[in-house]
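S.K.: sharing a sequence plus its predicted fold:
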Amino acid sequence: MFIYRRKLLQRHRHWKSKQKHLVRIAPTTIIDLIRHPSTKAELGFLSRGPLYIRANQSALRRRSQREKQVDKEVNDILTKIKRTMCDPSRQESSIRQNAAVSKVYLAQLQTYLLRRYMTPLSLRDHRRARRELKLIKSIRRKLRKSKLILRETDKSGVFHIGCARDYEEKAIDYRQKTGAYEELTSNPLSVIVDQVIQLLNKLQAEKKVSVSQHNKLMPKKEKIELAYLYFLPKSHKKETPLRPIINTIHAATTSISKYLDQSIQPLFVRSTTIIDSVNLLLQLHQYIAKGYFTSSTLFVTFDITNLCTMLPQEESLAILAEFLQVHHCERINGMSIDTIIQLARIVL
């Protein structure tokens, strides 16, 4: 034991001497407060960022809850697969919903998920899961008690903690400055749904959209929700302004919006579009190889304030119609330009 202890101490001293020469770089939670109630352990957990994969929290649930979760996931996956593979509009051979291969796949998928959900964690992982669950509950409790808001930042990809009152004041100031949004006093969801259904039924009756398109674009009443506005803090700018985000994942017009995007987006020329910084470097190398890069080359960058919220809608629709006409796209997936504009208008 004495020899073993001496070896451990030697290794520890050697490791400690190496640590002195290391420069540690790690993301840090941005705290926009004079005082904060969080402990060092809670801030350390939040500093891992929104993309941090927590230990398997489902292992702490009851068996019956885990079985329900497995059934839900199996049904969701199977619904998506059937919807894709049984689509008659696909050129590939479709699979019938009651085919034997579907039943075999269902059984294998259920067995696999049950094994993953029901396998007990190791003692170390179980303790880690409990510790992290305790931290999460403590963070939530303190955020509610102190009326704080935890949000992912707009650019840097870390968490930001701010006062709810500051968020409210900045949101009101933004609405007053731009005039782009107003606070509703009643829920207009049913009116919106009726307008969408009436338009789609009218277009189908006039044979401007096919039956399959009508079914694809029709909102599912049991799943739709009213779109809502929330804000992300721009911590990289002075006084941390807010970026408005409209959540339309379950909106009544989401199916229409996605269909129009998939239909029209391939028409745009991609050679002049820069996707990210890596793509910029690749295009710059090609630019240099063609001999365009000289000592007089100028790089210009600019920003448009509140671009998406301040675009005039009718003018945008007119530009879309003109774009389709110029590129001789009088019909896209069987739909005329006039039909596309009607669908785009109700989305806006």
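M.R.: Sure, I can see it.

S.K.: use CA for all of it now, contacts and neighbours both
M.R.: Noted.

S.K.: so how far is Asp76 from Asp166?
M.R.: 39 Å (C-alpha to C-alpha, to the nearest Å).

S.K.: do Phe45 as well
M.R.: 31 Å.

S.K.: those two: which is more packed in?
M.R.: Phe45 (18 against 11; other C-alpha atoms under 10 Å).

S.K.: what helix or strand is the more buried one on?
M.R.: helix 40-46 (DSSP states H and E).

S.K.: now do the SS call for Gly162.
M.R.: strand (DSSP: H, G, I helix; E, B strand; the rest coil).

S.K.: show me the strands in the stretch 51-200 of the chain, by range?
M.R.: 148-152, 159-163 (DSSP state E, counting those that start in this stretch).

S.K.: let me have the ones you listed in CSV, adding mean neighbour count as columns.
M.R.: Below are the strands of the stretch 51-200 of the chain laid out as CSV (neighbours: other C-alpha atoms under 10 Å):
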stretch, mean neighbour count
strand 148-152, 18
strand 159-163, 21
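
S.K.: switch those strands over to a markdown table; also include distance to Glu315.
M.R.: As requested, these are exported to a markdown table (distance: least, C-alpha to C-alpha, whole Å):
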| stretch | distance to Glu315 |
| --- | --- |
| strand 148-152 | 33 |
| strand 159-163 | 37 |
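
S.K.: of all those, which one is nearest Leu123?
M.R.: Closest approach to Leu123 among the strands of the stretch 51-200 of the chain is made by strand 159-163 (29.9 Å; C-alpha to C-alpha).

S.K.: alright, now check it against this:
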Amino acid sequence: TIRLLASIVLKENVFVYGKKIYQQVLGGAMGSSFTLTLANIFMWKWQKELVRRQDMTCEYYGRYIDDVFMTWNKSENALKQILENANTWHPNIKLEYKIGKSLPFLDVLLTNINGTLSTSVYHKPAAEPYVVPFISDHPRHVFENIVQTSLRRAIKYSSTFQLFNDERRYIKSTFLYNGYPSSFIDKTFRKFFSDYISSRSFLPFLENEAQFIQMRIVLSGQPSRQQSQVEMRIATLTNDNDHLVEDLDKKEEFIIQENKKTNKLQNKLIIHYTHEKRFNTRKRDLHRIFQETFVNTPIMETKLIVGNTNHKNTMKELIQKRPRQEILKNKVKASIINETEKTVFQTLYCIDCFIHSR
């Protein structure tokens, strides 16, 4: 079944070009999650011989999808011979390699300085110094996050204090070029470095290498949220940690017994889609397919709910709420409002009386 589904995903890809429909006959669709998984599986099998040779000589080998980085301490001709040999392993895999003492890998520049690897942030020669402009319609915290993310990457990737300072100057120049006020950049810098610099410091950045090393160790040791979740799943699934699973089950049972609240969405399958004219029969079709597929199975106890959302029209998009009272300028006093209301009421009353008298 898995092979059949994989074959459908790979062989049933079509695209439109020049008002004609074409079918893709080689490879997978770009952006497909399955294509990425299959590419990793394929490269894992392809690289086995190369990894085995690197392990035998205690060399480093790393790969991210189709980008490979490896170290080599023998002659350059021997390395070229191995790489040229690797190009014959599969007709659709051709390596384009670069050999040198300073090479980029993804967004990191690695340099071999007398046997010591130095790292820094890599910027492609053709890359433009553009980020989200400060005049764009984004919440203020978005701009702060962009600046702080650039600084965090600079600290993690820079192996020396000097390389970090070079990248910090590049970051500030880039944001100034995109319309960010200098005061906003300095304030964000100071907020980012607040735990490592003195509050009385005149300059909003790290002052010495000791502060840089301390901050780099802290940031490098912090796993991301996704890494933490993966590590937690691995820990709870290993045989050595069965007691953790039991404790987790007991906690879940205790929470369920404590809450004693029925889940309104239990035994319900809810599907939402954006309504379009071509989807007029979508609800009926989904219910029919659900009935035909799961008839005489326990899944039929699940209630299928199909709903649709409408595109927001222009009027709803342009409607805005009234600003808060405290930010409104030229506030009108209550006494003036009362006098105005009395005048309007008297005017309407006179008009009404005049109409009745006529």
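M.R.: Now that the structure is in, tell me what you want to look at. If you're wondering where the values come from, they're calculated on a predicted model, not measured in any experiment.

S.K.: can you give me the TM-score here?
M.R.: Remark: TM-score between the superposed chains equals 0.22 [TM-score structural alignment, normalised by the length of structure 1]; 141 aligned residues with a C-alpha RMSD of 7.4 Å.

S.K.: looking at the strands of the stretch 51-200 of structure 1, which is closest to Phe231 of structure 1?
M.R.: With C-alpha to C-alpha as the criterion, Phe231 of structure 1 lies closest to strand 148-152 of the strands of the stretch 51-200 of structure 1, at 8.5 Å.

S.K.: which residues does that closest one contact?
M.R.: With contact meaning C-alpha atoms under 8 Å, 6 or more residues apart in numbering, strand 148-152 of structure 1 is reached by 50, 143, 158-164, 232-233.

S.K.: quick one, that strand and strand 159-163 angle?
M.R.: Relative orientation of strand 148-152 of structure 1 and strand 159-163, computed by axes from the mean of the first three to the mean of the last three C-alpha atoms, to 10 degrees: 150 degrees.

S.K.: and after the helix or strand hosting Gln148 of structure 2, which helix or strand comes next?
M.R.: Using DSSP H and E, Gln148 of structure 2 maps to helix 140-157. For helix 140-157 of structure 2, the following helix or strand on the C-terminal side (DSSP H and E) is helix 161-177.

S.K.: from the contact counts, what lies against that following helix?
M.R.: strand 116-121, helix 140-157, helix 182-192, helix 209-220 (3 or more C-alpha pairs under 8 Å, 6 or more residues apart in numbering; DSSP states H and E).

S.K.: buried residues in that helix?
M.R.: The neighbour-count check on helix 161-177 of structure 2 (16 or more other C-alpha atoms under 10 Å) flags 161, 163-165, 167-168, 171-172, 174-176 as buried.

S.K.: over to stretch 73-88 of structure 1?
M.R.: By neighbour count with 16+ other C-alpha under 10 Å, stretch 73-88 of structure 1 contains the buried residues 74, 78, 82, 85, 87.

S.K.: so which residues of the stretch 201-348 of structure 1 form helices?
M.R.: Here the stretch 201-348 of structure 1 has its helices, by DSSP state H, counting those that start in this stretch, at 211-217, 254-264, 277-289, 307-310, 313-326, 337-347.

S.K.: including distance to Gln10 of structure 1, could the ones you listed go into JSON lines?
M.R.: Putting the helices of the stretch 201-348 of structure 1 into JSON lines (distance: least, C-alpha to C-alpha, whole Å) gives the following:
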{"stretch": "helix 211-217", "distance to Gln10 of structure 1": "68"}
{"stretch": "helix 254-264", "distance to Gln10 of structure 1": "62"}
{"stretch": "helix 277-289", "distance to Gln10 of structure 1": "45"}
{"stretch": "helix 307-310", "distance to Gln10 of structure 1": "61"}
{"stretch": "helix 313-326", "distance to Gln10 of structure 1": "71"}
{"stretch": "helix 337-347", "distance to Gln10 of structure 1": "68"}
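
S.K.: how about these, which one is nearest Val104 of structure 1?
M.R.: helix 211-217 (28.0 Å).

S.K.: other residues contacting that closest one?
M.R.: For helix 211-217 of structure 1, contacts defined as C-alpha under 8 Å, 6+ apart pick out 200-201, 204, 253, 255-256, 259.

S.K.: most neighbours, which of the residues you listed?
M.R.: Busiest of those [other C-alpha under 10 Å] is Thr253, holding 24 neighbours.

S.K.: for Gln257 of structure 2, give its distance to Lys268 of structure 2.
M.R.: Distance of Gln257 of structure 2 to Lys268 of structure 2, computed by C-alpha to C-alpha: 22 Å.
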